[in-house]
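Engineer: Here is my input, please return the structure:
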Amino acid sequence: MGDIIQQLHDISFEELHPNERLKAESDYLRGTLRRSMADRASGAVSDADTQLTKFHGFYQQDDRDLRSERRHQKLEPLYSFMVRLRIPGGLVSAQQWLTLDDIASRYANGTLRITTRQTFQYHGVLKENLRSHLQAIDEAMLDTIAACGDVNRNVICTANPHRSTTHRRVFELAQELSAHLLPRSRAYHEIFLGEERVAGGEEEQEPLYTKHYLSRKFKIALAIPPENDVDVFAHDVGFIADSEGGELRGFTVCIGGGMGMTHGEPATFPRLSDVVGYCTPDQVVEVAEAIMLVQRDNGDRHDRKHARTKYTVEDHGIAWFRAEVEKQLGYSLSEPHDFHFDSNRDRYGWHQGDNGNWHFGLFVENGRIADFDNGMQLLTGMREIARIHDGDIALTTNQNLIITNVADDKRDDIMALIDKYHMVKNVSALRQSSMACVAFPTCGLAMAESERYLPSLIDKLEQAMHDAGLSDDAIVVRMTGCPNGCARPYLAEIGFVGKAPGRYNLYLGGSFTGRRLNKLYRETIDEDTILEELTPLLQRFARERIEGESFGDFVIRKEIIAATTAGRHFHD
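Structural biologist: Got it, this is the predicted structure:
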């Protein structure tokens, strides 16, 4: 047990963030959740239990569109829960898809949403339905444990294990990491699945986390060059695969990435991870554990805004952090290997895997699987595809999906359903490169619209791109309703971060490959100003770019915006 964790047994809780007392006194995440769930007088759970539900994979929310009306009617807010699944590597079977679709209509708002961490989340789950909802997920051999909270979150990797032997092995490692770093408390099973409690000591309850858990969330990503679809440098830990001739030889290890910040507080900033070494495939799980334990023992437990691994690295230095990891391991990491990324986008349409089967990449705008007024029936179409498909369905961290392992004689059947339900529209490369968080009406942190607004803004940006002769060009555009960075906006070539209703900070200069942060260009601007700023820049890009140059590289080369060389210089 590390020095900091040992100190937590003796230190005054008044010196720590209140969440630290809550975790330590929660009886390993049980709290008073049984009582809160049984209370039918309110659609909410207690304030303390609201924090604990996150460890079990769901957040309490309310419909912000209805707050004023319900207040006027002297009613409590319309509380519900966002429920997020743990799906390491983002792969579900066709049968699981059908079950998750059915659960959405029975217990949630009738839609599925693909998240930026390669999983699904449901919205609109009422407290009275929550236990049944989780039990139905369990029957599909899935769960929501550790999808949120101060623990290791859903482990992500380059999408679709069926593409090659390297993809399969990396996917297996994502699953191994998730299983190994999963909290051991049985609270979830007891409270929501009806399991009987069995007595056990502290070490049995949480051998890795202890009763204090982590200081903040912890995220792991595995990437397979030349694709950086997972934005590997945006996470606490990144593993970059090194393979040759179908043989996975090892991984370059990265530490200290993270996206969140707070408006007006320059001590908070997004950060890209540092390359620190190299390990073999057999060492990946123990290396990830060692990094997590160093963070467990040294993460800031006083200030949650300063509690992520990125700040521990900034405070102590990457050389110190690597040395501490190597102490945990009992051996040194090897020197990192070279790697190259081409982009952080997804592939769309049909492409063939090493085994001869086919895979169809389907664009899903902002990850929302639903039937839309424009005739696009993604929910119904995917339901019908899952009924005849004998392969798997892969989710991507760019909020899209892949229908995998389609044999030659099944391609026409799948394509007929895609056409029948209008699942593929004539979508621009700009729209295919866009991504938004949920924001209003359910996210309590949202300051501005995101998912509901970005499509209409893309409409206007597409016109500006067309007028500039850039209709076929891809520019990575991302939007979030607050600065917490769920859609990784600080890596976008054009990033929008909500400041107030209808107002956004505009960031420019991210890398097309996810290897550079962007920087603030204009602050608290509305749509008219956004278009006034971007339209001439797009026209200039069309005239003055050099061959093969991306928009993010262009605005830096032309000194329109300064390059962000490190997270601590993000606000410079």
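Engineer: Please make it C-alpha for all contacts and neighbour counts, starting now.
Structural biologist: Noted.
Engineer: so what's residue 489 up against?
Structural biologist: Residues near residue 489 by Cα atoms under 8 Å, 6 or more residues apart in numbering: 477-480, 495-497.
Engineer: how about the residues you listed in CSV, adding neighbour count and distance to residue 259?
Structural biologist: Output for the contacts of residue 489, formatted as CSV (neighbours: other Cα atoms under 10 Å; distance: Cα to Cα, whole Å):
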residue, neighbour count, distance to residue 259
477, 26, 16
478, 27, 13
479, 34, 13
480, 30, 11
495, 28, 13
496, 30, 14
497, 31, 12
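Engineer: Strands - which of the residues you listed land there?
Structural biologist: Among those, DSSP state E puts 477-480, 495-497 in strands.
Engineer: Which one of those residues is nearest to residue 103?
Structural biologist: residue 480 (27.4 Å; Cα to Cα).
Engineer: Wait, the closest one touches residue 500, no?
Structural biologist: No - judged on Cα atoms under 8 Å, residue 480 makes no contact with residue 500 at a distance of 11.6 Å.
Engineer: If it's not too much trouble, I'd like the contacts of residue 489 exported to CSV so that distance to residue 403 sit alongside each entry.
Structural biologist: Formatted as CSV, the contacts of residue 489 follow (distance: Cα to Cα, whole Å):
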residue, distance to residue 403
477, 25
478, 24
479, 26
480, 28
495, 29
496, 31
497, 32
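Engineer: Alongside the first, I'd like the structure of this one:
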Amino acid sequence: MSGNLSHLEHIKADSNFLRGTIAQGLADPVTGAISEADTKLLKFHGSYQQDDRDVRDERRRRKLEPAYGFMIRARLPGGVIKPAQWLALDRIATEFATRGLRITTRQTFQWHGVQKRNLKKFMQGIHDAMATTLAACGDVNRQVVSSVNPLLSSQHAIVQEWTEKLSAHFLPRTRAYAEIWLDGKKVEDVGGEPDEEPIYGSTYLPRKFKIGIAIPPVNDIDVFAQDLGLIAIIEDGRLLGFNIAAGGGMGATHGDSTTYPRLGSLIGFIEPERIVEVAETIVKVQRDFGNRSERQHARLKYTIDSRGVQWFKDEVQSRLGYELQPLRPYRFEHNGDRYGWIEGEDGRWHLGLAIEAGRLLDNGDYRPQTGMRELAKIHKGEFRLTCNQSLVIADVAAEDRARIDELAAQYGLDDYLRDSGIRRHAIACVALPTCGLAMAESERYLPVLLPKLEASLERHGLRDAPILLRLSGCPNGCSRPYLGEITLVGRAVGRYDLRLAADFIGQRLNTLYRENVAEPEILSCLDELFAAYAAGRQPDEKFGDFLIRTEVIPPPTQNLVPIVLETIS
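Structural biologist: Take a look at the predicted model:
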């Protein structure tokens, strides 16, 4: 391989299709870690090696190795989980992990603190639950997410079918996963001959790749933040096809203006039966043209921007042998979740529950992990995780609602009834103490920050105003921070960039307002802006839109979706 390729490209090429020496590292009892090269390959298997940063310095002083543990992430297309699966995944969390279950912004579960000696047992437990961790991380297409809209039961079923097809299609074909974790057993939905990767090739993709499907009028997956965003066009209950948005991505690096968040560019419409072919073609264009020498510039957004949207569209169409169709009209209204009981079009009921930072871990009277375990024992439908770290108890008969309400109240899961507008729309990444990239607190800071913001909003009569709040411990974007009306992006412990004025539908990025500030300045700035918003907002005007209209934030020129599709004829 060429010498100007990144170090990781060489690791992938030399890995024998993701095997490396992972199996040998797992068998080494001397250390709780595996080799540096194998940690890179382990991501493709759905796990990250981490250590507890709270005790890192103390262990160093005592001449002990870091307190290593592994984060494991499941691949659950569309976030749909059956009750039996829930119980199985909860059981392995209780036995082997710390900090319970966590709902991620990719609509799946991840677990923290699994010791190396238990890692294989954990992976086998997920497999036994009819799930996998294969390609939940790494330089491949990851978890495929889709819209969770309880009002549109039949449409969700249609889109979920395509979500599962796309997910299965892009799973790696290597036998390494089955060999290392499952003692050679066949992995469900993985076909093809051993050690062939017809889509990815032997070095896989230059960086991670994300696909998501949204169902208007709800953009609850932030479709324009995906490498490949698909907007389902449904009329009279029939899926006509998908508008395609390519090149979204949230990651950036402090101090490097060549890295940036980007919203996907709309390039055309395609019928359902062609979407797998189109998606594969787009992935292959990224495989062939993505930057393999500088990983910070390796996402699809940089491939597109370095060559142009028209070049990208032309390349895709040339490989397909036909042209994409003109965009179809659609309209988004919001990108948040809905909470409480909602009756679907089929007469079945769905209960949306807000889970703070997605963390299902018992704490005093608030016992969400135990509560969901008890609910899973009686529920006859399914559960749906959301990209906003919440969950839906879906497909409930009217006669079963009372028992579910009783259990929700018993374990504190009905707190959403008392939540403020900003609390209902808050997202936080994990950050400290487990994330190795974290510069500041996020998940642990959210319960500290929220009461202070709520007190300010209460003073100005804005307690119930829906405001999108995003917290991120670093600029890499797991919590989709650049799409928050209010966002804190970590700079150092206790210090953040304050970003403002994304819209409420996921079609406009926010803007830097204050750089590298601490809590007092953050609260002071926001209190002043809340006062202005309370005094000068127009009917139904959202906070981010108010900041743009009143020119607190300059009107954006490049950080929004440029087409208002209601006007497309």
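Engineer: that older thread, out of the ones in strands among the contacts of residue 489 of structure 1, who's nearest residue 123 of structure 1?
Structural biologist: In terms of Cα to Cα, no member of those lies closer to residue 123 of structure 1 than residue 480, at 17.6 Å.
Engineer: What lines up with that closest one in structure 2?
Structural biologist: Aligned against structure 2 by TM-score structural alignment, residue 480 of structure 1 finds its counterpart in residue 472.
Engineer: Excluding covalently adjacent residues, which one is nearest to that match?
Structural biologist: Using Cα to Cα, 6 or more residues apart in numbering and skipping residues adjacent in sequence, the residue nearest residue 472 of structure 2 is residue 489, 4.8 Å away.
Engineer: Could you check how far the one you found is from residue 496 of structure 2?
Structural biologist: 5 Å (Cα to Cα, to the nearest Å).
Engineer: Hmm, residue 488 and the match of residue 480 of structure 1 touching each other?
Structural biologist: Yes - counting by Cα under 8 Å, residue 472 of structure 2 does reach residue 488; the two are 6.2 Å apart.
Engineer: where do the strands sit along the stretch 401-550 of structure 2?
Structural biologist: For the stretch 401-550 of structure 2, the strands defined by DSSP state E, counting those that start in this stretch cover 426-428, 469-472, 486-492, 495-500, 511-517.
Engineer: Tabulate the ones you listed in a markdown table, adding columns for distance to residue 90 of structure 2.
Structural biologist: Shown next, in a markdown table, are the strands of the stretch 401-550 of structure 2 (distance: least, Cα to Cα, whole Å):
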| stretch | distance to residue 90 of structure 2 |
| --- | --- |
| strand 426-428 | 22 |
| strand 469-472 | 26 |
| strand 486-492 | 31 |
| strand 495-500 | 34 |
| strand 511-517 | 39 |
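Engineer: Go through these and name the closest to residue 257 of structure 2.
Structural biologist: strand 511-517 (12.9 Å).
Engineer: In structure 1, what range does the closest one match?
Structural biologist: Aligned by TM-score structural alignment, strand 511-517 of structure 2 falls on residues 519-525 of structure 1.
Engineer: Stretch 197-212 of structure 2 too?
Structural biologist: Aligned by TM-score structural alignment, stretch 197-212 of structure 2 falls on residues 206-221 of structure 1.
Engineer: now the matching stretch: how far from the chain's centre is it?
Structural biologist: Distance of stretch 206-221 of structure 1 from the chain centroid (Cα atoms, centre = their mean, to the nearest Å) equals 17 Å.
Engineer: Endpoints of that stretch, how far apart?
Structural biologist: Stretch 206-221 of structure 1: ends 23 Å apart by Cα to Cα.
Engineer: List the buried residues of that stretch.
Structural biologist: Across stretch 206-221 of structure 1, burial judged by 16 or more other Cα atoms under 10 Å covers 206, 208-221.
Engineer: Going along the chain, name the helices of the stretch 251-400 of structure 1.
Structural biologist: In the stretch 251-400 of structure 1, the helices defined using DSSP state H, counting those that start in this stretch lie at 284-298, 309-316, 318-329, 378-388.
Engineer: Just tell me which of the ones you listed ends up closest to residue 511 of structure 1.
Structural biologist: Of all the helices of the stretch 251-400 of structure 1, helix 309-316 sits nearest to residue 511 of structure 1, with 19.9 Å by Cα to Cα.
Engineer: In structure 2, point out the residues matching that closest one.
Structural biologist: Mapping helix 309-316 of structure 1 onto structure 2 (TM-score structural alignment) gives residues 300-307.
Engineer: What separation do you get for the match of residue 480 of structure 1 and residue 99 of structure 2?
Structural biologist: From residue 472 of structure 2 across to residue 99 of structure 2, the span is 19 Å (Cα to Cα).
Engineer: Not counting its own residues, what contacts the longest helix seen in structure 1?
Structural biologist: The longest helix of structure 1 (DSSP state H) is helix 527-544. For helix 527-544 of structure 1, the surrounding residues in contact (Cα under 8 Å, 6+ apart) are 457, 460-461, 464-465, 467-470, 502-503, 506, 551, 554.
Engineer: got the angle for it vs strand 503-508?
Structural biologist: 10 degrees (axes from the mean of the first three to the mean of the last three Cα atoms, to 10 degrees).
Engineer: in helix 527-544 of structure 1, what's buried?
Structural biologist: Residues 530-531, 534-535, 537-539, 541-542 are the ones in helix 527-544 of structure 1 that count as buried (16+ other Cα under 10 Å).
Engineer: That helix vs structure 2, average offset?
Structural biologist: Once superposed with structure 2, the aligned residues differ from helix 527-544 of structure 1 by a mean of 0.5 Å; criterion: mean Cα distance after the TM-score superposition for structure 1.
Engineer: now the angle between strand 494-500 and that helix, please.
Structural biologist: Going by the same axes, to 10 degrees, helix 527-544 of structure 1 makes 170 degrees with strand 494-500.
Engineer: got the angle between helix 527-544 of structure 1 and strand 519-525?
Structural biologist: 150 degrees.
Engineer: Report the distance from helix 527-544 of structure 1 to the chain centre.
Structural biologist: Put simply, helix 527-544 of structure 1 sits 30 Å off its chain's centre (Cα atoms, centre = their mean).
Engineer: cool, and stretch 420-433 of structure 1?
Structural biologist: Per Cα atoms, centre = their mean, the centroid offset for stretch 420-433 of structure 1 relative to its chain is 22 Å.
Engineer: For it, buried residues please.
Structural biologist: Across stretch 420-433 of structure 1, burial judged by 16+ other Cα under 10 Å covers 421, 423-424, 428-433.
Engineer: Also stretch 55-73 of structure 1?
Structural biologist: For stretch 55-73 of structure 1, by 16+ other Cα under 10 Å, it's 55-64, 67.
Engineer: Map residue 356 of structure 1 across to structure 2 for me.
Structural biologist: Counting by TM-score structural alignment, residue 356 of structure 1 corresponds to residue 347 in structure 2.
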